[in-house]
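Colleague: Got a predicted structure plus its sequence, pasted below:
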Amino acid sequence: MDALLAEIRGCRLCAERFAQTETAHAPRPVVRAQPSATLLIAGQAPGARVHASGKPFTDPSGDRLRDWLGLDAETFYDESRVAILPMGFCFPGYRKGADLPPPAICARTWRTQLMAELPNIRLTLPIGGIAQKWHLGVKTGVTETVAHWRDHLPDAIPLPHPSWRNTAWLKRNPWFGEDLLPLLRSHVQEALR
């Protein structure tokens, strides 16, 4: 695993692509995992703040996600217990003020190898449509996939992105906070035992 993580952290497959975005930046893969991890957080791609810090979910969406999961920062960032593997390891940049989607080449190049190094995962939390399609094989949109979260138990619980941009979605879907979050916290605790 250490050799694979070192190779990923040195990846420059998208250097030219990132140099052509509004933010014109170099690749900086952000990934955390160890073979002993039992919880997998499969996000989309790091944002600009995470690109700057080099540590996943060091932004308001990370605060919201940790609250959803019922985890403190120490547990959340314990890579021996929690693997954080976005579908794209680098900040993809912006176009017209919005985050670009993660380049598909990242998952094609690295995901299968990484998943093979994580034999102890008990619970996968695919966040957003791209992660849900890869990990769950769904063809539905995020709202429908998350609304049918029970279909994926006990191995996975799909989640919307915890971004502030989804605050309106959370208000339109009160079942998420009322029904899914209490069960999510319980399953997370069970996975980490």
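Modeller: Sure, I can see it.
Colleague: hey, let's count contacts and neighbours off CA atoms from now on
Modeller: Will do.
Colleague: Let's check: the centremost residue of this protein is which one?
Modeller: Among the residues of the chain, the one closest to the centroid is G43, at 1.5 Å (Cα atoms, centre = their mean).
Colleague: In space, what's closest to that residue - neighbours in sequence excluded?
Modeller: P86 (4.2 Å; Cα to Cα, 6 or more residues apart in numbering).
Colleague: One more: A42?
Modeller: P126 (4.7 Å).
Colleague: Residues touching the helix or strand where that neighbour lies, excluding its own?
Modeller: Using DSSP states H and E, P126 falls within strand 123-126. With contact meaning Cα atoms under 8 Å, 6 or more residues apart in numbering, strand 123-126 is reached by 38-43, 132, 135, 154-159, 187-188, 191.
Colleague: and the residues you listed, which are buried?
Modeller: Among these, the ones that count as buried by 16 or more other Cα atoms under 10 Å are 38-43, 132, 135, 156-159, 187-188, 191.
Colleague: List the contacts of the closest residue to S36 other than its chain neighbours.
Modeller: The shortest distance from S36 to any non-neighbouring residue, by Cα to Cα, 6+ apart, is to S80 (5.4 Å). Residues near S80 by Cα under 8 Å, 6+ apart: 33-37.
Colleague: want to try a markdown table for these, with neighbour count as columns?
Modeller: Below are the contacts of S80 laid out as a markdown table (neighbours: other Cα atoms under 10 Å):
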| residue | neighbour count |
| --- | --- |
| A33 | 25 |
| Q34 | 21 |
| P35 | 20 |
| S36 | 16 |
| A37 | 24 |
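Colleague: this is the comparison structure:
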Amino acid sequence: MSENNELDELGFEQLVGRVRACTLCRDKLPHEPRPVVQLSESSRILIVGQAPGRKVHETGIPFNDPSGDRLRRWMGVDRETFYDETRMAILPMGFCFPGTGKSGDLPPIAKCAATWRDALLARLKRVELTLVIGQYAHAWHLPDSRRSVTDNVKAWQEYWPRLLPAPHPSPRNNLWFRRNPWFEEEVLPRLQERVADILG
């Protein structure tokens, strides 16, 4: 039986337990592995980011940083709602902080998604909206991954209302937000309406 077939046979809690104990990428990380995910079989919204940053690695809390503050403002939710796993699933493309390079955090390690992603996504049957954040998430979740992040976000209505491509909410992207004010003016009100409708 292949690894993926074996994962499909696991119960939900067993599968999540395996993810949280994963050490597959230990030899590629500058620290001990610490997978950071949040999910429940009843999650209604799925947030797909890149990989945990240093602060998230240290605290074990996803989006527990300035990027998370901006993301919660985008969605119009408070921390209590955001961290309610029965409502929000958070599955980045890499579950561990990959370390820091010359221009920011390193890319997520591909082995993580290849090992775990299909089995986890198959269990999230109640998800009504997937928020796809940044280039690595776009490459996995969008049918046309050859577009730039900006082009994907501009084409958001092609994927709406089941999925929304978004830029990363990192402060490193402040210039992008200044150059693309339409995102906050046109897209975020629709996102907030959709989130409020789903969470009821």
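Modeller: Okay, I see it. The model shown is predicted, which means the values in this text are computed figures rather than measured ones.
Colleague: how about the residue nearest to the centre of the first structure, what's its partner in the second structure?
Modeller: Matched to the second structure by TM-score structural alignment, G43 of the first structure sits across from G49.
Colleague: Am I right that its match is in contact with L91?
Modeller: Yes. G49 of the second structure lies in contact with L91 (Cα atoms under 8 Å); the separation is 7.0 Å.
Colleague: which neighbours do those two share?
Modeller: With Cα under 8 Å, 6+ apart, G49 of the second structure and L91 have no common neighbours.
Colleague: coming back round to it: got the contact list for the match of G43 of the first structure?
Modeller: 90-93, 132-134, 136-137, 168.
Colleague: Show me the helices in the first structure, by range?
Modeller: Along the first structure, counting by DSSP state H, helices occupy 2-9, 15-19, 48-53, 60-69, 73-76, 104-116, 129-136, 142-147, 167-172, 175, 181-192.
Colleague: so what's whichever residue in the second structure pairs up with the residue nearest to G43 of the first structure up against?
Modeller: Taking TM-score structural alignment for the superposition, P86 of the first structure sits opposite P92 in the second structure. By Cα under 8 Å, 6+ apart, the residues touching P92 of the second structure are 37, 47-52, 137.
Colleague: would TSV of these with distance to F63 of the second structure be doable?
Modeller: Shown next, in TSV, are the contacts of P92 of the second structure (distance: Cα to Cα, whole Å):
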residue	distance to F63 of the second structure
V37	10
I47	10
V48	11
G49	9
Q50	11
A51	10
P52	7
A137	15
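Colleague: Which residues are in contact with C25 of the second structure?
Modeller: 33, 109, 111-112.
Colleague: picking that back up, closest one to A98 of the first structure among the helices of the first structure?
Modeller: Set against A98 of the first structure and scored by Cα to Cα, those come closest in helix 48-53, at 11.0 Å.
Colleague: how big is the offset of the closest one relative to the second structure?
Modeller: For helix 48-53 of the first structure, the mean deviation from the second structure after alignment is 0.2 Å (mean Cα distance after the TM-score superposition for the first structure).
Colleague: In terms of secondary structure, what does that helix contact?
Modeller: Here helix 48-53 of the first structure touches no other helix or strand, going by 3 or more Cα pairs under 8 Å, 6 or more residues apart in numbering; DSSP states H and E.
Colleague: Contacts for it next, please.
Modeller: With Cα under 8 Å, 6+ apart, helix 48-53 of the first structure has contacts from 28, 30, 56-59, 90-91, 93.
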